[in-house]
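Q: Here is a sequence with its predicted model. Questions after.
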Amino acid sequence: MHACLMWRMTKRHIFRLASRIGLATLLVVIGAGTASAVGPAPGPVQAAALGARAFIYGNPLLELLRVRDTATSVPCPDDRGLAPVNAISSRPAFIAPDEKLVVAPNVDTLYSMAHLDLSDGPVVLSHPDMGDRYFNFQLMDSYTNVVGYVGSRTSGSDAGKFAITWSGAPGPEVPGVTTITVSDSRIWLLGRTLAGDEADRADAFALMSQYTVTPPAGPQTFTDCAPFVPVEPPKPEGTALLDAISAAMEQNPPPIRDAAELAELARIGVGPGLRVADAGLSPVAFRALDQAVRAAESSLPAVVSGSQYAGALRSQGWSSPPDTIGDYGTDYVTRAGVAEIGLGANTPQEAAYVTALLDRNGLPLNGANSYRLHFPPGGQPPADAFFSITVYDGDGFLPSVPGNRHSISDSRPGLVYQPDGSLDMVFSREDPGVPGANWLPLPDGSFRVYLRMYVPGSAVLDGSWSPPGIERWNR
């Protein structure tokens, strides 16, 4: 839409735009009619476009703070991944189907989590000798960017200690400890440790129980550890959400590279120390801004889903995230989409994810049918650590299926190859009873399949390898 034409819109048209416009359309408006950071207060259409940009920019920050505030509200570390600030919690079991904690939880690794405050000095992470067991600790800043790793791929499996240090409060170097310097004083530490059956999970958890995080004042002691259920406050909406973003940015300063975007958002009163009410917007522009933010938030899930399905139609049913996942730079749209469906995603170098939403003919996957995924000889997923294939229901949660058989991985015993070296995965409601089928049971209705490749090979990273399409199968 041309800028001159936008300004000729009537109030009725503006309100219709603000209340009905989807995120995708708003992003077109953003690209076509970018406002200058100087000049008069934005009019209704500019305010609506900037409001969508502000939501896209700031919502990942709010999502991470929601996780942080909930996780750190407990009085003591527990076995759910919740712990006070500068303490670590590890889960001894995989997430169960009745736990709707996160979308598409993996059932390959056990999670450890800690939320670090580095403002008083470095916090030291330590782990024991992990042997040949894959593990990683992912360090994320407040804006969901991955800023470092500790683990098998990056630092090795020998016992180690790492001083996670904020550049604004470096503190003295600690002998015998590797320093990791980050530019944010608040870090989300998300650990993953490979585990298999019940006995192997016990072995993995024995190692995880030796993970420690130690703040500058020394090890913490916890008492009064009664059971505690965190309660999440309701999320604000409209312009109140924008003010929440500004307040969050004041407590969690944005990266310097975002200065140009923040200069634009300041025109509607969004930024550290700002408020929408002080932006000098007219009542019409204020209302358009409020409605646009509400529309952007409500349409984000559908836009992300539509983007995934569009990618799947181009790639034999598989959808792949952009290469910027986990290290977004100024790709705010991808960052917002990932925060919506997979907060805490690894960078591609650590783990590559692809999702089958359709069969190879472009038809939706449905549990009423049976399917086969065939990897030709030498064509199995290239992963230096391991790969896994997991079935989820249509909403991305683990389904209730016989034996909680959700995943097959080359890290576990029982994966069967055909005599010619090919590999077949069969998805059906009932066990087909076919030797070498590598069967995963299906739920009723729609479902999706995740292929994860931990420490993916170069062929995955450069795009020269892609998975074959899933085909309908008649046994």
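A: Sure, I can see it.

Q: okay, CA-based contacts and neighbour counts for the rest of this
A: Will do.

Q: Could you report the neighbour count for Trp465?
A: 15 (other CA atoms under 10 Å).

Q: contacting residues around it?
A: With contact taken as CA atoms under 8 Å, 6 or more residues apart in numbering, Trp465 is in contact with Ala459.

Q: Name all residues that make contact with Pro122.
A: Ala163, Ile164, Thr165, Trp166, Ala169, Pro170, Gly171, Pro215, Pro216.

Q: Which members of those residues are positioned in strands?
A: Judged by DSSP state E, these include Ala163, Ile164, Thr165, Trp166 as members of strands.

Q: From the contacts of Pro122, list the buried ones, please.
A: Listed as buried from the contacts of Pro122 are Ala163, Ile164, Thr165, Trp166, Pro170, Gly171, Pro215; burial here means 16 or more other CA atoms under 10 Å.

Q: leaving aside the residues next to it on the chain, what's closest to the last one?
A: Excluding the flanking residues, the one nearest Pro215 by CA to CA, 6 or more residues apart in numbering is Val123, at 4.5 Å.

Q: Is that neighbour in contact with Ala114, as I believe?
A: No. Counting by CA atoms under 8 Å, Ala114 is not a contact partner of Val123; they are 10.9 Å apart.

Q: what do the two both touch?
A: Overlap of the contact sets of Val123 and Ala114 (by CA under 8 Å, 6+ apart) consists of Asn86.

Q: adding another structure so you can compare the two:
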Amino acid sequence: MPHTPSAPLSPMHDLAREAIIRLWPVYELRRARASTSYPTLPGIGSAAEGKNWCNVFAHRRELIRPGVSKIVMPNNDTLYSVAWLDLASGPLVIDIPDMGDRYHVLGLMDSLTNPIAHLGSRLLPGGAKSVLVSGPGETAGTPPHWAGEHVRAPSRWVWIIGRILVTSPSDLPAVHKLQDGLQIRPFGDQQNAPAQFSPDCDLGAPLDARHFSTQVNAALQEMAGDQNLNAERLPSFATLGIGAGLTPSHEQIEQLEPVLQAVRQFLKTPCARRGTTHWEYLPRLGQSFGDDIHLRAHISQQYIGMVESKEAVYRMTWHDGKGQRLHGRQRYALQFAPGALPPVDAFWSLTIYESATGRLIDNPIDRYAIGDRTPGLSLDEHGGLRILISHRRPATREESNWLPAPQNDFYLCLRAYLPRADILNGLYELPPVQRLHTEEH
């Protein structure tokens, strides 16, 4: 679990630190909304100048490759479909086509980054379905003639991150068809109704107290009426110039600036615990962070968009089994014993990222992840699995199990989709990454 920052220097310093940590997810989500909504969409056209589209899905049509992701640690298993819902004008309906037995999930996140709903294989299996999403202003309950799923969002804005499994490059056309079947429409209407909004966030602006407070204050104005805010704490932040519609003075900015930079460094520290094999375990997430403001801020800073743990669990390592940093000049193996592959009800995959950027790196075989769906994966004579990890290309006979590494520092992420109890409870431990001698490879 995250550690709290060091002792405050003064009551005002303490208040500033609390305000910044409590509202850090609000800042991150505003940046995410600006970077993952679009002014132009196929089939929709261009929004007015300075506007982006909401209440409509934007689809990524190819698996994420190096150089194209706007987020850190993108997966290489699913196609993303993203939408921002503005519920200010009333409930919206999400139409989901029949996905068959293909793994999929639409993760819904409120304005404080709580993963409030998961629409997909785990909770809504079966054929085509429609889901009603209502905002905090809707008090009449579920309409009497609505028989489907109903998500009551505590916030006006809801971020949807959809993931649909792709089994191979030849599977892409089928997934595109499913993506096209995802629709958003007003309740009581059969027609899609994309809307426009002003993202009003300069993604290139430096993160200083002026920029942070401007973005947070604008977001708080939009969030008036949200049920997930701690309204008891917000009024006290006004003495710092933080609040809906406020503009901090020069003196207030000077107070906030050193605290902001200290919190920024604090949120870069790991929020995971390291196991005996040097894999790191993120805290188990549910559908709400409650009032754990430190964990909420850490996750929004480092892993924004995470679903609850019952949907997917991530294990990461920057180190080999002896605690040494992973680096492309070395060669490694990850050896799973027979019958000891990650226990999941969907699938698992191991993805490799450059440490400095958290991004995928080009490699000669165009492989960025390896897992239980990798074609040609070879088990040993006892039924175990040995994955080779190196920058240098291995012998031809070993290429089927090769995960190419960048030439510099890297880290690994094991994703377990629909994890079983042993993973959720921390009883299943991944094997250590073994550094190999040259003659072993």
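A: That came in fine, so what should we check first? In this text the structure is predicted, and so the values were computed from the model without any measurement.

Q: one step back: which residues sit in contact with the residue nearest to Pro215 of structure 1?
A: Asn86, Leu116, Asp117, Ala163, Ile164, Thr165, Val213, Thr214, Pro215, Pro216.

Q: gap between the equivalent of it over in structure 2 and Tyr38 of structure 2?
A: Counting by TM-score structural alignment, Val123 of structure 1 lines up with Leu92 in structure 2. Remark: distance between Leu92 of structure 2 and Tyr38 of structure 2 (CA to CA, to the nearest Å) = 20 Å.

Q: again with Arg274 of structure 2
A: Applying CA to CA to Arg274 of structure 2 and Tyr38 of structure 2 gives a distance of 38 Å.

Q: The one helix or strand Ile94 of structure 2 maps to: how far from the chain's middle?
A: Taking DSSP states H and E as the criterion, Ile94 of structure 2 maps to strand 92-96. Centre-to-centre, strand 92-96 of structure 2 and its host chain are 22 Å apart (CA atoms, centre = their mean, to the nearest Å).

Q: What span of structure 1 is whatever helix or strand comes next after it aligned with?
A: Sequence-wise, the next helix or strand downstream of strand 92-96 of structure 2 (DSSP H and E) is strand 104-109. Using TM-score structural alignment, strand 104-109 of structure 2 corresponds to residues 135-140 of structure 1.

Q: Run through who's touching stretch 370-384 of structure 1.
A: 387, 420-429, 453-457, 459-460, 467-474.

Q: And the helices in structure 1?
A: 3-7, 11-20, 23-32, 44-71, 198-208, 238-251, 259-265, 283-314, 332-341, 458-461 (DSSP state H).

Q: So which of those helices is nearest Leu365 of structure 1?
A: Leu365 of structure 1 lies closest to helix 283-314 among the helices of structure 1, at 11.8 Å (CA to CA).

Q: Which neighbouring elements make contact with the closest one?
A: Packing partners of helix 283-314 of structure 1 (3 or more CA pairs under 8 Å, 6 or more residues apart in numbering; DSSP states H and E): helix 11-20, helix 23-32, helix 44-71, helix 238-251, strand 318-319, helix 332-341.

Q: how much distance is there from that helix to the middle of the chain?
A: For helix 283-314 of structure 1, the distance to the chain centre is 18 Å (CA atoms, centre = their mean).

Q: between that helix and helix 332-341, how many degrees?
A: In terms of direction (axes from the mean of the first three to the mean of the last three CA atoms, to 10 degrees), helix 283-314 of structure 1 departs from helix 332-341 by 80 degrees.

Q: follow-up on the earlier one: let me know the closest of the buried ones among the contacts of Pro122 of structure 1 to Pro441 of structure 1.
A: Distance to Pro441 of structure 1, by CA to CA, is smallest for Ile164 among these, at 42.8 Å.

Q: aligned partner of the closest one in structure 2?
A: Match for Ile164 of structure 1 (TM-score structural alignment): Val133.

Q: cool, Met113 of structure 1 as well?
A: So Met113 of structure 1 corresponds to Val82, using TM-score structural alignment.
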